[in-house]
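Q: using only what follows, build the 3D model:
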Amino acid sequence: MTSTTEDVPLFPMPRAAGCPFDPPPGMLRLHAERPVTRVRLWDGSTPWLVTRYEDQRALYGDERLSVDPRQPGFPHISEAFQEAYARMPPSFLNMDDPEHARIRRMVTAPFTIKRIEAMRPAVQRMTDRFVDAMLAGPQPVDLVEALALPLPSLVICELLGVPYDDHEFFQSRSKVGVRQDASVEESRTASAELLQYLDAQLQAKVADPADDLLSVLAARMQDGELARHDAAMLGLLLLGAGHETTANMIALGVLALLEHPDQLAIVRDTDDPQVLAGAVEEMLRYLTVVHDGQRRLALADIEIGGEHIRAGEGVIIPGATGNWQADRFPDPERLDVRRDARRHMAFGFGIHQCLGQPLARLELQVVYGTLFRRIPTLRRAVDLEKIPFKDDGVVYGVHELPVTW
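A: Below you'll find the model as predicted:
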């Protein structure tokens, strides 16, 4: 099979006009016709795109695939991402076992389901406070700035021990970090400023520890279990991932429900926490905001889906196609909040699945369960065509969501 000709489809692929919640039609077509195939990236490289649910789950658990982006042939998202990984040691997100497992164990405890569930009253109070401010202010209001972004930012700040007063600083730099079109210089500057910030926060925790996650990292650093730079990188990952993906999921999920009023009514009117929890799982499946796929590199030859992936070749695993596979989720294009969607892969699968998924689930349950109950007449303030979607981002969502009631 050739790997450099123009007939190899370019990836990522555009979404269809007027279908902002659907995966790109080109990707769905490949899923139906060639579920393991070559695609062409920005640099001309041709990694493998693996779209079927069962193949994806198999690859997520395959030790012959590496997440280390420093290796030759890794399918980078952009030149800026490639340059960033080349000059900085990776975070545990981009490490293979056993080092990945060693560092992940250091930060697992605060994200256990029991510990996260204990945060529910505090997250509820925060959400009510932001909704109070919305109701007291002028209309229309941008839901992204009023609720979707500040809530997860405040929650992760409380968990890490980072001053929320600094949220504009780290939010602006984090936005650069997830833009596919960010220049190398923009990406370098933003990441350097964030690392310096986290390093300063860690040094403050060394001098004055508290009951927060950065203090845990600072103690590990003092004990010699974590290098200073590695501790700052880990703090950076937790801070960025802790608000960016959830913020996009909140806003995009609200918009999806506004476009499906029958499903919105179920979420708004239920007093059953299990119904609400199930609705969140379906929203995660339906939207799959990490929309350009998980990236891997084959360390050895792999046979999958009738194709032969050779050692040194890149692999991309787009969760959106697996989550829209009809034999796993019947009528996948239909948003059905009563569907059993628990086996979706919006958080990945296997050893690298999202560490913060219990926290994201909690925040989404509280927000969706609160917003529509307290503002039952919530609606878009502009036409759907005027809402700016984040087609340029690693994480899908909306830049703005003007709403009124």
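Q: switch to C-alpha atoms for all contacts and neighbour counts from now on
A: OK.
Q: just the element for the one residue sitting closest to the centre of the chain, please.
A: When CA atoms, centre = their mean is applied to the chain, the residue found nearest the centroid is residue 245 (3.9 Å). Secondary structure from DSSP states H and E places residue 245 in helix 228-258.
Q: let's see this one next to it:
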Amino acid sequence: MSDVTFPMVRRRPLDPPDEATELRQQGAMHRMTYPDGHRGWLVTRYSAARAILAHPHFSNRQELSHPPLPSQLERVRMQRERKMPAGVFLRMDPPDHTRYRKLLTGQFTVRRMKALESRIEEIVNAHLDGMAAAGGPVDLVQMFALPIPSLVICELLGVPYEDRAQFQEDSKLLLSLETKAEEAIAALGRVMAYLYGLIQRKRKEPSDDLLSGLIEGGELNDEELTGVSFLLLVAGHETTANMLGLGTYALLTNPDQLAAMRDDPSVVDNGVEELLRYLTIIHVGPIRTALEDVEIEGTLIKAGETVTLQLPAANRDPSRFPDGDRLDVTRQAGGHLTFGHGIHQCLGQQLARAEMRIAYPALLRRFPGLRLAVTPEEVPMRSDMGIYGVHRLPVTW
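A: Predicted coordinates:
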């Protein structure tokens, strides 16, 4: 079998690329040649992906990995030259990762997320009122899916929501697979400069928010605080925003599943997990690099080799999720890998779940006649972005 190459193209907007599904049927591990000539692996089955995410001898450090897409080569090279900003712990290994993660874990407890739920409900209802006042058709991304998680994460961190336009535009540049390296580095610089300035202001005038709490804790310097806040800000609104947009598109194109989510409150928790599994918006990566020789399911991965996980295919693996290509909001879908697994599992997953559990049923009940204002084929998909979703979602009711 010849080497796997990227990018893979989704021929149907809600399904993994056909090549990924075919590879999964053949096996878990597939030889892959990266754009820089490095020989590594593509992982398509659930058990192998989960084992790699949990394994202590696979590194998440950016300077060790090899990008799977040609468009990322120059950007990664420039980022390596500049070194990963302090505090961006997602791309660190223990013990550095452990230190940052421990400081933040207490901020994202289930208890705190429960306490936030009433505020999330207020934000959701305010945006539903805005949609009703505007009248259809509207772009659900701009009126609902993007502003709700953006407002929530801004309030949680203590970032002024009125400043959102610039950092949202820069986030889009950073997450686009097509942004030129110089533009991405400039966008990163703008966001970091903004957050650094915000931290200086909070040192003088702290308030009741997560960033002020981290400042008062005294364990992080300003550069570290800037990196941590950057990671939380971008991850906190981009991921949930795309789940709300793409999840609504999935439900509108599967009306029986929409009806179940709208009409049966007991379905909502399972439904959110199923949408997370079925859609798997992290569609390029995660990427790990072996620190030493490791055998995974009979395949030897040598020290220094990079593995790219194809999570959309792994989350449809029939050995873990029978009939996994079917959206079934009543399915027990726990254990999916959309939030990752192991020490790098998404820190804000409980917040994301709370937002989706509130937002989906509220939207569907407020507008029981909600429907696409264009054909499904006319909805522009985010195939060009590191986080999958819809660029726009025209709806009416």
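Q: tm score of chain vs chain?
A: The TM-score (TM-score structural alignment, normalised by the length of structure 2) is 0.96; 392 aligned residues with a CA RMSD of 1.4 Å.
Q: circling back: ok, then the element right after the helix holding residue 245 of structure 1?
A: Once helix 228-258 of structure 1 ends, the next helix or strand along the chain (criterion: DSSP H and E) is helix 261-269.
Q: that following helix vs structure 2, mean deviation?
A: With both structures laid over each other, helix 261-269 of structure 1 and its partner residues in structure 2 are 0.5 Å apart on average (mean CA distance after the TM-score superposition for structure 1).
Q: for that helix, buried residues please.
A: Of the residues in helix 261-269 of structure 1, those scored as buried under the neighbour-count criterion (16 or more other CA atoms under 10 Å) are 263-264, 266-268.
Q: counterpart of that helix in structure 2, which residues?
A: Here helix 261-269 of structure 1 aligns to structure 2 at residues 255-263, judged by TM-score structural alignment.
Q: what does the matching stretch contact?
A: Residues lying outside stretch 255-263 of structure 2 but in contact with it, judged by CA atoms under 8 Å, 6 or more residues apart in numbering, are 251-252, 267-268, 271, 327-329, 360-361, 364-365, 368.
Q: I'd like to know which of those residues are buried.
A: Buried positions within the contacts of stretch 255-263 of structure 2, assessed by neighbour count (16+ other CA under 10 Å), are 251-252, 267-268, 271, 327-329, 360-361, 364.
Q: okay, stretch 211-218 of structure 1 sits on what stretch of structure 2?
A: Aligning stretch 211-218 of structure 1 against structure 2 (TM-score structural alignment) gives residues 208-215.
Q: re earlier: in a markdown table: the contacts of stretch 255-263 of structure 2, plus distance to residue 104 of structure 2 and secondary structure.
A: Listed next are those as a markdown table, based on distance: CA to CA, whole Å; DSSP: H, G, I helix; E, B strand; the rest coil:
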| residue | distance to residue 104 of structure 2 | secondary structure |
| --- | --- | --- |
| 251 | 34 | helix |
| 252 | 36 | helix |
| 267 | 31 | helix |
| 268 | 28 | helix |
| 271 | 28 | helix |
| 327 | 34 | coil |
| 328 | 34 | coil |
| 329 | 32 | coil |
| 360 | 28 | helix |
| 361 | 30 | helix |
| 364 | 34 | helix |
| 365 | 35 | helix |
| 368 | 39 | coil |
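Q: got the contact list for whatever residue of structure 2 lines up with residue 239 of structure 1?
A: With TM-score structural alignment as the criterion, residue 239 of structure 1 lines up with residue 233 in structure 2. Residue 233 of structure 2 is in contact with 153-154, 157, counting by CA under 8 Å, 6+ apart.
Q: and the gap between residue 233 of structure 2 and residue 288 of structure 2?
A: Applying CA to CA, to the nearest Å, one obtains 23 Å for the distance of residue 233 of structure 2 from residue 288 of structure 2.
Q: starting at the chain centroid, how far to the match of helix 261-269 of structure 1?
A: Stretch 255-263 of structure 2 has its average C-alpha position 24 Å from the chain's average C-alpha position, going by CA atoms, centre = their mean, to the nearest Å.
Q: next: stretch 280-300 of structure 2.
A: Computed by CA atoms, centre = their mean, the separation of stretch 280-300 of structure 2 from the middle of its chain amounts to 18 Å.
Q: the strands in structure 1, which residues?
A: Along structure 1, the stretches classed as strands by DSSP state E are 36-38, 48-50, 65-66, 141-142, 294-298, 302-304, 307-309, 314-317, 379-380, 402-404.
Q: residues in structure 2 aligned with the last one?
A: On structure 2, the counterpart of strand 402-404 of structure 1 by TM-score structural alignment is residues 394-396.
Q: go on, the third one?
A: Under TM-score structural alignment, the counterpart of strand 65-66 of structure 1 in structure 2 spans residues 58-59.
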